[in-house]
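Colleague: the sequence and its predicted three-dimensional model are supplied below.
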Amino acid sequence: MIAFFTENSSEILLKTWEHFYISMIALLLGVVIAVPIGILLSKTKYLSKIVLSITSVLQTVPSLALLALMIPFFGVGKVPAIIALCIYSLLPILNNTFIGMRSVNENTKGAGIAMGMTPLQSIRLVELPLAIPVIMSGIRLSAVYVIAWATLASYIGAGGLGDFIFNGLNLYKAELIIGGAIIVTVLALLADFLLSKLERWVTPKGLRIEGGRL
């Protein structure tokens, strides 16, 4: 294993950057799409059931099949991989945004309205800050999923750490498979750690957990 890291150091850096780039762009697009939709769905019971059902169905499509479906429309490379990974990132973020917004106490929302806030101000200044911990949990979960699934992007020429794993399978070289898997795991853990720090930073101070207590 040491030989793998020393002999392929430059390629490891390149593939790790490709993997990170693909994953984070897909995750960012997922956040931009899912959070606003989740906020809107929290205000409409009927529509929320339909949309969440559709995203749940998309989540059941095998990731490799979804990547293959992208090829006729977007060809091969990073673009179809990012689109497919973005689709997979939607459900946890959308679901957690919906749950977080719906879990805000009605009396708290009512107090904001009573103070003269508009519905939009109530969402921005009251509901969204209180829902942030739940929303960030969905984003962290999606980040881990996306980084893991991005290994399959190698099949459609998107690069990333999946190249090591699938080359190892084709050449019967265990060190390539294990080395690639280790880096993917470390990358997922690192992303989760950094997002946990971001979660703490964006969470209102009164909602942060200190020493096991609020």
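Modeller: Noted; the coordinates are in hand. Keep in mind the model is a prediction, meaning the values are calculated, not measured. Numbers count the residues shown, from 1 in each chain.
Colleague: CA atoms for contacts and neighbours, from now on please.
Modeller: Will do.
Colleague: the protein: helices as residue ranges?
Modeller: Per DSSP state H, the chain carries helices over the ranges 2-7, 9-41, 45-60, 63-74, 78-102, 106-114, 119-122, 128-149, 162-171, 174-202.
Colleague: against that first model, consider the following:
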Amino acid sequence: MAGPPGRPVSARSNPVEQAVVWLNDPLNWTNPGGVLDRLGEHLTISAAAVLLGCLVAWPIGLWLGHRGRGGGLVVLISNVTLAIPTLALLTILPLTFLGFGRPPVVIALAVFAVPPLLANAYTGIRQVDPEVRDAARGMGLSGGQLLRRVELPLAVPYLAAGFRTAAVQVVATAALASFVNGGGLGQIIRAGFGLDIAAGAGQILAGGLLVALLAIGVELLLAGVERAVTPRPLRRYRRRADRRAADATAGA
């Protein structure tokens, strides 16, 4: 597969120099199949996958958290989805009625996004102070009203944290979409491998760098959003809770 037409890169330069030359060639950005096109595809695939993951994971996590049951089920679902390699799904799903292209990529990445979305939705509801629940029930709120008016607003910081984790993971993994002709920045890397390694190493490195920078950019953006939706009194509590969870994990 050929990459977007640009100026030829000298095969005698090292890969870093080739990558710099490749990234500084405007044609590699603006031509059809160039960086801007692939970036748009990458963001579209990632957004669709995270949205699908939210539609599946959040209702289940919120409902189980509200009921106060199903913690084991949440762990089971998270472990099962994490145990399924995304590359394996990308290999299997195109052989079904979905065919090659974006649909199997979106579904495979959505499965990858489910664990953090589900776990944080469940945890966010369960972290609501029981006294707050009792007070809300004492005011005559029904179960649905309690979830919508009390538990869900207090769980928003946890939902944001799960969304942030899922989005960064999906953006970083979406480069695998090129294996099934799904588009995205991975196509640039794949095109580089299609060239002679001496000539394509710079393009491979440039594509990998673009994916990494995009993932870092999404992480920083969503970290700001998460902080903005977390009330100030809860930030210190969240940091202490995160440290306790990290210590418990290290000691396990």
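Modeller: Cool, got the structure. What you see is a predicted model, and the numbers here were worked out from it, not measured in a lab.
Colleague: circling back to that earlier point, what's the most buried one of the helices of the first structure?
Modeller: Neighbour counts (mean count of other CA atoms under 10 Å) averaged over each of the helices of the first structure peak at helix 78-102, with a mean of 25.
Colleague: for Ala177 of the second structure, what are its contacts?
Modeller: In this structure, Ala177 of the second structure makes contact with Leu90, Arg102, Val105, Gly183, Gly184, Gly186, Gln187, judged by CA atoms under 8 Å, 6 or more residues apart in numbering.
Colleague: counterpart of it over in the first structure?
Modeller: The alignment partner of Ala177 of the second structure in the first structure, by TM-score structural alignment, is Ala153.
Colleague: distance of its match from Tyr145 of the first structure?
Modeller: 13 Å (CA to CA, to the nearest Å).
Colleague: do Asp163 of the first structure as well
Modeller: 18 Å.
Colleague: swap in Gly110 of the first structure?
Modeller: To Tyr145 of the first structure, Gly110 of the first structure is 37 Å away according to CA to CA.
Colleague: same question, Ser196 of the first structure
Modeller: For Ser196 of the first structure, the distance to Tyr145 of the first structure - CA to CA - is 15 Å.
Colleague: what sits closest to the residue nearest the centre of the first structure if chain neighbours are left out?
Modeller: The residue lying closest to the centre of the first structure (CA atoms, centre = their mean) is Ser142, at 2.8 Å. Counting by CA to CA, 6 or more residues apart in numbering, Ser89 is the residue found nearest to Ser142 of the first structure once chain neighbours are left out, at 5.1 Å.
Colleague: ok, the one you found touching Gly138?
Modeller: No: between Ser89 of the first structure and Gly138 there is no contact under CA atoms under 8 Å: 9.1 Å.
Colleague: what residue in the second structure is paired with the residue nearest to Ser142 of the first structure?
Modeller: That one, Ser89 of the first structure, aligns with Ala113 by TM-score structural alignment.
Colleague: residues in contact with that match?
Modeller: Contacts of Ala113 of the second structure by CA under 8 Å, 6+ apart are Ala49, Val50, Gly53, Ala166, Ala167, Gln169, Val170.
Colleague: go ahead and name everything in contact with stretch 56-63 of the second structure.
Modeller: By CA under 8 Å, 6+ apart, stretch 56-63 of the second structure touches Val74, Val114, Pro115, Leu117, Leu118, Ala119, Asn120, Ala121, Tyr122, Ile125, Leu152.
Colleague: go with 7 Å
Modeller: Stretch 56-63 of the second structure is contacted from outside by Val114, Leu117, Leu118, Ala119, Ala121, Tyr122, Ile125, using CA atoms under 7 Å, 6 or more residues apart in numbering.
Colleague: what do you get for stretch 166-183 of the first structure?
Modeller: In contact with stretch 166-183 of the first structure (CA under 7 Å, 6+ apart) are residues Met1, Phe4, Leu161, Gly162, Phe164, Ile165.
Colleague: quick check: the two most widely separated of the residues you listed?
Modeller: Met1 and Gly162 (17.0 Å; CA to CA).
Colleague: still on that earlier bit, using a markdown table, please lay out the contacts of stretch 56-63 of the second structure together with distance to Leu210 of the second structure.
Modeller: Below are those laid out as a markdown table (distance: CA to CA, whole Å):
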| residue | distance to Leu210 of the second structure |
| --- | --- |
| Val114 | 25 |
| Leu117 | 26 |
| Leu118 | 29 |
| Ala119 | 30 |
| Ala121 | 31 |
| Tyr122 | 34 |
| Ile125 | 37 |
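Colleague: what is the nearest of those residues to Val218 of the second structure?
Modeller: Closest approach between the contacts of stretch 56-63 of the second structure and Val218 of the second structure, by CA to CA: Leu117, at 16.3 Å.
Colleague: so what's the closest one up against?
Modeller: Cys54, Ala57, Trp58, Leu159, Gly162, Phe163, Ala166.
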